[in-house]
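>>> Here is the input, now give the coordinates:
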Amino acid sequence: MEVRLRRVYDDASSDDGKRVLVDRVWPRGLSKEKARLDEWAKDVAPSTELRKWYGHEAGRFGEFARRYEAELDEPERAAALDRLRAIAGGGPVTLLTATKDIDHSQAAVLAARLRGD
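Take a look at the predicted model:
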């Protein structure tokens, strides 16, 4: 399964495949036309409470990832994850996030889950 990570603010690339935004909140200052999304999978994003607790502090990433993995097993998110898995099964998919540190983001956790890491 080919899963890539990119910032939603970066220009789309011809090799992105399906472009899926995985943030719960729409990226500030970005038009839908500029984003060039195929899907907005906000139901697979972390809860507001978890997102606020994490605050993108790299030192909390391990605990954030553990808690987010648990959230992904909840029925609502599990269904959204299954939909994302189906999209990724059809060819390359690029998970998009507004986060500056992609390696310490929910997109990284999702990519690992989709790849079976």
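>>> alpha carbons only for contacts and neighbour counts from here, please
Will do.
>>> in this structure, which spans are strands?
Assigned by DSSP state E, the strands in the chain fall at 3-7, 18-21, 39-40, 93-97.
>>> Figure out which of these is closest to R77.
strand 39-40 (13.6 Å; C-alpha to C-alpha).
>>> quick one, which of the strands of the chain is nearest to E63?
Nearest to E63 among the strands of the chain is strand 93-97 (19.6 Å), distances taken as C-alpha to C-alpha.
>>> Adding distance to F61, write the strands of the chain out as a markdown table.
Formatted as a markdown table, those follow (distance: least, C-alpha to C-alpha, whole Å):
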| stretch | distance to F61 |
| --- | --- |
| strand 3-7 | 17 |
| strand 18-21 | 20 |
| strand 39-40 | 23 |
| strand 93-97 | 16 |
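>>> Burial-wise, tell me which of those strands comes out on top.
Among those, strand 93-97 has the highest mean neighbour count (mean count of other C-alpha atoms under 10 Å), at a mean of 26.
>>> elements contacting that strand?
strand 3-7, strand 18-21, helix 106-115 (3 or more C-alpha pairs under 8 Å, 6 or more residues apart in numbering; DSSP states H and E).
>>> how about this one, so we can line them up?
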Amino acid sequence: MKIVVKRIYELPSPDDGYRMLIDRLWPRGMTKEKASLSEWNKNLSPSSALRSWFHKNPDLWDDFAKKYRTELEQQNFGTSWLEAHRQESVVTLLYAASNKIHTHATVLQQYLQDLQLTL
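This next block holds a predicted model:
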């Protein structure tokens, strides 16, 4: 499975494959029709506490990434999600943040890619 990241505000494409919103909150100004989602998975998003902490401390990106990855490992939703969706050839992780580099989507992408290697 190929896992890519994309802002939800970008137009949907047939190349997106399975489109999954990974934000805990619904993106401002986005309608369900425009989003064209296959799934909205809040379980794979950072906890509310971690998200709030990062918004107050954006300079601590590396710490956020480590804490988020720890949350993902503790919750173990990634493994069950990958097993349930193994038939998908492309999965697009959708997020709303304007910062394309320092977004939880890139951490989740790497985490899921790493998990795929162990399954």
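>>> what's the TM-score here?
Superposed pair, TM-score by TM-score structural alignment, normalised by the length of structure 1: 0.88. Supporting alignment: 114 aligned residues with a C-alpha RMSD of 1.9 Å.
>>> hmm, back to that, between the strands of structure 1, which gets nearest to E74 of structure 1?
Going by C-alpha to C-alpha, the one of the strands of structure 1 nearest E74 of structure 1 is strand 39-40, 19.1 Å.
>>> how big is the offset of that closest one relative to structure 2?
Once the two models are superposed, strand 39-40 of structure 1 sits on average 0.4 Å from its counterpart in structure 2 (mean C-alpha distance after the TM-score superposition for structure 1).
>>> helices and strands around that strand, which ones?
strand 18-21.
>>> doesn't V44 make contact with L81 of structure 1?
Yes. Using C-alpha atoms under 8 Å, L81 of structure 1 is in contact with V44, at 6.0 Å.
>>> Which one of those two is surrounded by more residues?
Neighbour totals were compared for L81 of structure 1 and V44, and V44 leads with 26 against 21 (other C-alpha atoms under 10 Å).
>>> What sits closest to the equivalent of that one over in structure 2 if chain neighbours are left out?
Using TM-score structural alignment, the equivalent of V44 of structure 1 in structure 2 is L44. Of all residues not flanking L44 of structure 2 in the chain, I22 sits nearest, at 6.2 Å (C-alpha to C-alpha, 6 or more residues apart in numbering).
>>> Now do the same contact list for that neighbour.
By C-alpha atoms under 8 Å, 6 or more residues apart in numbering, the residues touching I22 of structure 2 are W40, N41, K42, N43, L44, S45, L93, L94, Y95, A105.
>>> any idea which of those residues is the one closest to K34 of structure 2?
Distances from K34 of structure 2 to these, taken as C-alpha to C-alpha, are shortest for L94 (12.6 Å).
>>> Looking at structure 1, name the residue matched to the closest one.
Matched to structure 1 by TM-score structural alignment, L94 of structure 2 sits across from L96.
>>> Contacts only, for its match.
Neighbouring residues of L96 of structure 1 by C-alpha under 8 Å, 6+ apart: L5, R6, R7, V8, R19, V20, L21, V22, D23, A107.
>>> Equivalent analysis for S47 of structure 2, please.
R24, E71.
>>> And it, how close does it get to D114 of structure 2?
From S47 of structure 2 across to D114 of structure 2, the span is 21 Å (C-alpha to C-alpha, to the nearest Å).
>>> what do you get for L108 of structure 2?
L108 of structure 2 is 10 Å from D114 of structure 2, by C-alpha to C-alpha.
>>> Name the residue in the two with the higher neighbour count.
Neighbour count, other C-alpha under 10 Å: between L108 of structure 2 and D114, L108 has more, with 23 against 11.
>>> Identify the residue of structure 1 aligned to the more buried one.
Here L108 of structure 2 is matched to L110 in structure 1, going by TM-score structural alignment.
>>> Fine by me, we can end here.
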